[in-house]
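A.B. asks: give me coordinates for this.
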Amino acid sequence: MQGIVAIVSTLTSDEKQEFVLQLRRKNRRTDTKNEKLFKLIDVGKTEDLDIQLYGKPARNSFHALCKRLQDSLIDFVASKSFAGETSEELEILKLLLASRIFFEKKLNKLAFKTLENAERMAIPLDLYSILNEIYHTKIQYAHLNTNWILEEIIETSKKNMKLFQQDFHLNRAYAVIKSRLKNTEHSSVSNIIQTTFSEFHIEISDTLTYKSLFQLMELTATAAKAQIDFYAISPFMLELYDIVDKKSSLKSKHRFYHLSILNLLAITQFRNKKFAVSMQFTKEMEQEMQKENNLFYKRFAEKLATLKALNYNYTGEHAKALTILEDFKSDSLDLKLLIAMCLFQQGNFSESYQIIKNLRHTDTWYEKKMGWVWVVKKNLIEILLLTELDKLDLVLVRLQQFKRRFSRLLQNKGEKRVLTFVKLISRYYENPKQVTTEKFKDEVENSFEWIGKEQEDIFVMSFYAWLKSKMEEADLYEVTLELVGQKST
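C.D. replies: The predicted structure follows:
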């Protein structure tokens, strides 16, 4: 049952409709209940489903129905994948299989041509495992083709095997890096990657596949997000992108990975306040999304809207940012929090608070779904909104809840500055007038260890901007733009 819920949550509206049509085509009887079960789960109903479907408790029948529906969903997802991103890989495998059948049937001339076509298609796609099979087949039947030189095929096979082993080692290193980042949260991302690569004898070079480059970028960006340190990873990300750029002739073959890479680069540059560079990657991403008849547009539409809105908001064009966010109809929690933040920066506290109030799940639920960083940001925004709306009784409750829930976590993550910030909010809550005094300003100055304006994360600076605006009795948005090196337009 949980598996079905998880799969359904990943499907788009169009994919859900397509799946229902597929169910109808497969159902031989008109009274089958798989479609009804799917629709009930899709609208969030998960209690007493056997009674709703059968009119009485029917555990065994319901369990069997769930098993059939889950199998159908897995088959649907797999079929969609094969029909899309991996079509060329499947085509090459078909050619390889066909060539072997032709050899068995003594159609050698046709087999040679088919196998060579498979090899020609696989080389630019870096399909080392398939190429291993192709060279194995060529070696097996080399004695039948006077144009094939066995020694050359063996040598090519050896070179490919080295690349295949490197890809295999990289995949192992990827798993090790993920584990180490999880268990050693204060270590430098780049140091962990370099150490692990050294252990596995892996070099950053243009022999890395598109998929491997994306995996490395995604891993690095995820670690940077958890450590709130995008400055440290920027050189490494750009180094990887230089390799991607050298493979530009292959980007149409790896459109999904290429779009994902552009998205990660745009995010990294934004978090480092390199807005022009971030927007350039965003524009390139949008252009790529429009290719192949907008094949990947829906899949990346939310990421595109987020990038545009963030860059506009932090370069003084807040109206454009809000228009993009509000026009993008979505239940995305990231977008909801982003809208709340933008409204908050513009002083629309009641409207912003209404969005936060409508996030009705527990923090534990949100942490499982979105991660602890998202939950901390949500709680901080809520506390600031309650402070601005003079809901002082709720402020005290939320401050106590925040300290109780997040103090140990933030200390373990090395984010004591957040706790310091919360302490200063408490001080403001107790006596708002004191924040404009020189004594309070000195206390703030001595409370934070800033790593430098260029290196500091943009979202960390955004929260500090609220405190600074209170100390200077200035407009929050203007102070925010000043801190990130921009001016309002």
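A.B. asks: C-alpha only now, for contacts and for neighbours.
C.D. replies: Fine.
A.B. asks: quick one: contacts for the residue nearest the centre of the chain?
C.D. replies: Geometric centre of the chain, nearest residue: E218, 7.4 Å, by C-alpha atoms, centre = their mean. By C-alpha atoms under 8 Å, 6 or more residues apart in numbering, the contact set of E218 is I261, L264.
A.B. asks: cutoff 7 Å now
C.D. replies: Residues in contact with E218 (C-alpha atoms under 7 Å, 6 or more residues apart in numbering) are L264.
A.B. asks: how about the secondary structure of it?
C.D. replies: On the three-state scheme (DSSP: H, G, I helix; E, B strand; the rest coil), E218 is labelled helix.
A.B. asks: then K273?
C.D. replies: coil.
A.B. asks: swap in K253?
C.D. replies: Classification of K253 by three-state DSSP places it in coil.
A.B. asks: burial measure for the closest residue to it other than its chain neighbours, as a count.
C.D. replies: Using C-alpha to C-alpha, 6 or more residues apart in numbering and skipping residues adjacent in sequence, the residue nearest K253 is L125, 7.2 Å away. Using other C-alpha atoms under 10 Å, L125 has 16 other residues around it.
A.B. asks: here's the other one to compare against:
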Amino acid sequence: MINLKEILETFTKENQQEFILYLEKKNKRKDAKNIQLVRLLLSDNFSSTEISQKLYGKQNKVALHALRKRLFKSLIDFTANLSMREENSIDIQLIKYILSARNFLKKGQIKIGYQILDKTENIANEHQLYTILNEIYHTKIEYAHLNKTLNFNNLISTFNDNQKQLIIEDNINIACAKIRISLAEYQQKKSKEDIKTLIENVLKEQNIIISDSLSFKSLYQIIQITSISSAQKFDYWNIEKFLVDTYAIIKHHTSKDKQLYYHIEVLYLIANVLFRSKKFTESKKYLALMYFYMNEKKQKYYSDFAPNYHLLLSLNYNYHNQQEKAIELLEPYLTKKNVDLVSQLDILLSLIVYYYQNESLEKAKNLLATFYHTDNWYIDKAGIVWTIKKNLIEILLHIDLGNIDLVDSRLISFKRNYFKHLSEINQERVISYLKLIEIYYKKPEIATTIEFYNRVEKSFNWINRNNEDIFLMSFYAWLKAKMTKQNIYFVTLNLINN
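C.D. replies: Down below sits the predicted model:
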């Protein structure tokens, strides 16, 4: 049975109210019980027996089942209409054109129908929307016998060419799905398979060759999946060349102006990888390109990308000894509205780190206090990696603030909730790190001893500074600052830049 309560709870409060108004307009009978059912589902976890009793004053499984089916159909209609209304993409507009053309063709208005299809085809070609083009050609072929001016052979040739492009896009989707499945298996089974090699093999299996014959969207998908693979192992340095070389193909692509959104996404991904590899100058070069394209087409996508652009630029500033600029860039977001939730959470957590490194502990504590949701809520919204970082920062901050009771409870909670997951994804060094933190917390005077230094050295498999992830180095900097009795920000910059 489909869980109607789960569907309703995915709506915002405004959408829930809008759905009730939608039902009120739709209801032809005054005694319809669909609105009552919605309110019961949203108000509490009532069982089917309890709901039946409240709606009918008795048990009536047949009537309740029928009511649930009708409500589900209304939910589907409402969500479809909502998506169509909120989605202003070219794809949706062209689908509307195709439906309109088919309507005219069914009524015998062949000339008008084909004129609409021709216009739709031109726009779809500009944006390389092969699935939409397939629908256009399918419709043209279906009504070809009624159009005496149509060159049927040319139409079939164009249709076949489009089919080839459609197959390439399908192969890329399959490849991305295979890679994502492999990444999940890597996490679950501690697979030692090299992710980069896996990506190359999957692309070869699907006969995908990176060239300017691919659409901009397809190239973006390949870059994105490669970036995700590095996030699993924190080896961003390993994909730098691949990303830069791939962008060399993308930047000359014939559709780069038509697929501006994906172009900006690609620039952001490259800038982020370069930042994580501590190549700040190169990262800022791609951010400058990103900013340029954000301002194209009358800033069509500026507001979509501004939070992530400002965040990544501020991170480059912060780790390149320009912390004041980093803070100034992000503080306006403390009062900004209508910012994407994930971007907002990333910005707030980064500001907490900046304040902490700046020894503004009260500011960091007050901002951290705004994270009042449960860990499960943050995992759902921002992901488990973000939630683990948030919890680690919280533990370190409470140690420095001397909040002993809070430190104890946070340590116990972290071990219970995340040690198993960290082991499953081959991140035992985070577990080792927390154990060292706990040793220091319980006996801070040990931090400057040779014994503790040797323990730290043995706890990690150290890798080349150039290859280590910048955020992992930042956490280690806190520990080293305790060992050397130096300022955290100074130690962080020293570790990263020397």
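A.B. asks: so after superposing, what's the score?
C.D. replies: The TM-score (TM-score structural alignment, normalised by the length of structure 1) is 0.79; 468 aligned residues with a C-alpha RMSD of 4.2 Å.
A.B. asks: before we move on, the earlier item: K39 of structure 1 versus the residue nearest to the centre of structure 1, what's the distance?
C.D. replies: 34 Å (C-alpha to C-alpha, to the nearest Å).
A.B. asks: neighbours around the counterpart of S426 of structure 1 in structure 2, how many?
C.D. replies: Counting by TM-score structural alignment, S426 of structure 1 lines up with E438 in structure 2. E438 of structure 2 has 18 neighbours, counted by other C-alpha under 10 Å.
A.B. asks: measure E438 of structure 2 to L396 of structure 2 for me?
C.D. replies: Distance of E438 of structure 2 to L396 of structure 2, given as C-alpha to C-alpha: 10 Å.
A.B. asks: got any residues that touch both of the two?
C.D. replies: By C-alpha under 7 Å, 6+ apart, no residue touches both E438 of structure 2 and L396.
A.B. asks: and the one helix or strand T158 of structure 2 maps to, how far out from the chain's middle?
C.D. replies: T158 of structure 2 belongs to helix 152-189 when assigned by DSSP states H and E. Distance of helix 152-189 of structure 2 from the chain centroid (C-alpha atoms, centre = their mean, to the nearest Å) equals 21 Å.
A.B. asks: can you tell me which helices and strands that helix packs against?
C.D. replies: helix 130-142, helix 195-205, helix 216-233 (3 or more C-alpha pairs under 7 Å, 6 or more residues apart in numbering; DSSP states H and E).
A.B. asks: relative to structure 1, which residues correspond to the last one?
C.D. replies: The alignment of helix 216-233 of structure 2 onto structure 1 (TM-score structural alignment) covers residues 210-227.
A.B. asks: try the shortest one
C.D. replies: On the basis of TM-score structural alignment, helix 195-205 of structure 2 is assigned to residues 189-199 in structure 1.
A.B. asks: ok now stretch 446-461 of structure 1, how far from the chain's centre?
C.D. replies: Stretch 446-461 of structure 1 has its C-alpha centroid displaced from the chain centroid by 25 Å (C-alpha atoms, centre = their mean).
A.B. asks: end to end on it, go ahead and measure it.
C.D. replies: Distance between the boundary residues of stretch 446-461 of structure 1 (C-alpha to C-alpha) amounts to 16 Å.
A.B. asks: quick one, what contacts L367 of structure 2?
C.D. replies: With contact set as C-alpha under 7 Å, 6+ apart, L367 of structure 2 has these partners: I352.
A.B. asks: any idea how far K25 of structure 2 is from Q36 of structure 2?
C.D. replies: In terms of C-alpha to C-alpha, Q36 of structure 2 sits 15 Å off from K25 of structure 2.
A.B. asks: these two - which one has more neighbours?
C.D. replies: Comparing Q36 of structure 2 with K25 by other C-alpha under 10 Å, the one with more neighbours is Q36, at 13 against 9.
A.B. asks: how close does the closest residue to the more buried one other than its chain neighbours sit to K30 of structure 2?
C.D. replies: Nearest residue to Q36 of structure 2, sequence neighbours excluded (C-alpha to C-alpha, 6+ apart): L55, at 7.5 Å. Distance of L55 of structure 2 to K30 of structure 2, given as C-alpha to C-alpha: 14 Å.
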